[in-house]
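>>> Generate coordinates for the sequence data below:
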Amino acid sequence: MTETRENRIKRMKMRSMRRGIKEMDLILSAYADRNLDGMNDAGLDLYDSLLHENDQDLYQWVTGQVASPEPYAELISDISQTFQK
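Presented below is the predicted three-dimensional model:
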């Protein structure tokens, strides 16, 4: 059975909100709430892939402590800007 777009976005919002470390819960849930509904399928695919990354790595990428891997560079930059607002 194929996941509907609506269910996929709900699933990703839930995964964004329940990460493991509170900082990433706050950062990713804010980003997901503001952006997932407007993303195209390719953007959702990339974000879904990002959700499989380790929280400690994500936190370092979002805060600029470590450069993010190329496939995620633009997405991480967008998340960082949301976080700083």
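>>> make it CA atoms for all contacts and neighbour counts henceforth
Noted.
>>> Pull up the gap between residue 60 and residue 38, please.
26 Å (CA to CA, to the nearest Å).
>>> more neighbours, these two?
residue 60 (13 against 9; other CA atoms under 10 Å).
>>> what does whichever helix or strand residue 73 is part of contact?
Using DSSP states H and E, the element containing residue 73 is helix 73-84. When contacts are taken as CA atoms under 8 Å, 6 or more residues apart in numbering, the neighbours of helix 73-84 outside the stretch itself are 27-28, 30-31, 47, 61-63, 67-68.
>>> One more sequence to fold, the one below, so I can look at both together:
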Amino acid sequence: MAEDRETRLRRLKIRSMRRGTKEMDIILMRYFGARHEAMEEAALDRYEALLEESDQDLYAWVSGQAAPPSRHEAMVADIRAVLPAAE
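All right, here's what the predicted structure looks like:
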């Protein structure tokens, strides 16, 4: 049975806030909170793929310490756009 949108959003919200590192919990919770309602299925698929990456890699990409792989460039750029400049 296919997962309905509300169930998927709840699952992704939990995955966003239980990453393992507090920094990524905060970053991804803020991002998902700001964007989830407007995300279409394809964007949710890309976000879910991003969540499969390690926290260390994600933090390096979001903080600009390393370039993300091309498959995640647009999503990482959008995460950076949502975050306050201090992060």
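>>> So among the contacts of helix 73-84 of structure 1, which ones count as buried?
Buried by 16 or more other CA atoms under 10 Å: 27-28, 30-31, 47, 61-63, 68, out of these.
>>> Nearest to residue 4 of structure 1 among the residues you listed?
Nearest to residue 4 of structure 1 among those: residue 47, at 16.2 Å, using CA to CA.
>>> Need the nearest residue in space to that closest one, chain neighbours excluded.
Excluding its sequence neighbours, the residue lying closest to residue 47 of structure 1 (CA to CA, 6 or more residues apart in numbering) is residue 75, at 7.7 Å.
>>> could I get the contacts of helix 73-84 of structure 1 as CSV with secondary structure and distance to residue 9 of structure 1?
Formatted as CSV, the entries for the contacts of helix 73-84 of structure 1 read as follows, by DSSP: H, G, I helix; E, B strand; the rest coil; distance: CA to CA, whole Å:
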residue, secondary structure, distance to residue 9 of structure 1
27, helix, 17
28, helix, 13
30, helix, 14
31, helix, 12
47, helix, 10
61, helix, 23
62, helix, 21
63, coil, 25
67, coil, 27
68, coil, 24
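>>> Pick out the most distant pair among the residues you listed.
Most distant of the contacts of helix 73-84 of structure 1, by CA to CA, are 30 and 67, 21.5 Å apart.
>>> how close does residue 56 of structure 1 get to residue 47 of structure 1?
To residue 47 of structure 1, residue 56 of structure 1 is 17 Å away according to CA to CA.
>>> I should have written residue 84 of structure 1 there, sorry.
Distance of residue 84 of structure 1 to residue 47 of structure 1, computed by CA to CA: 19 Å.
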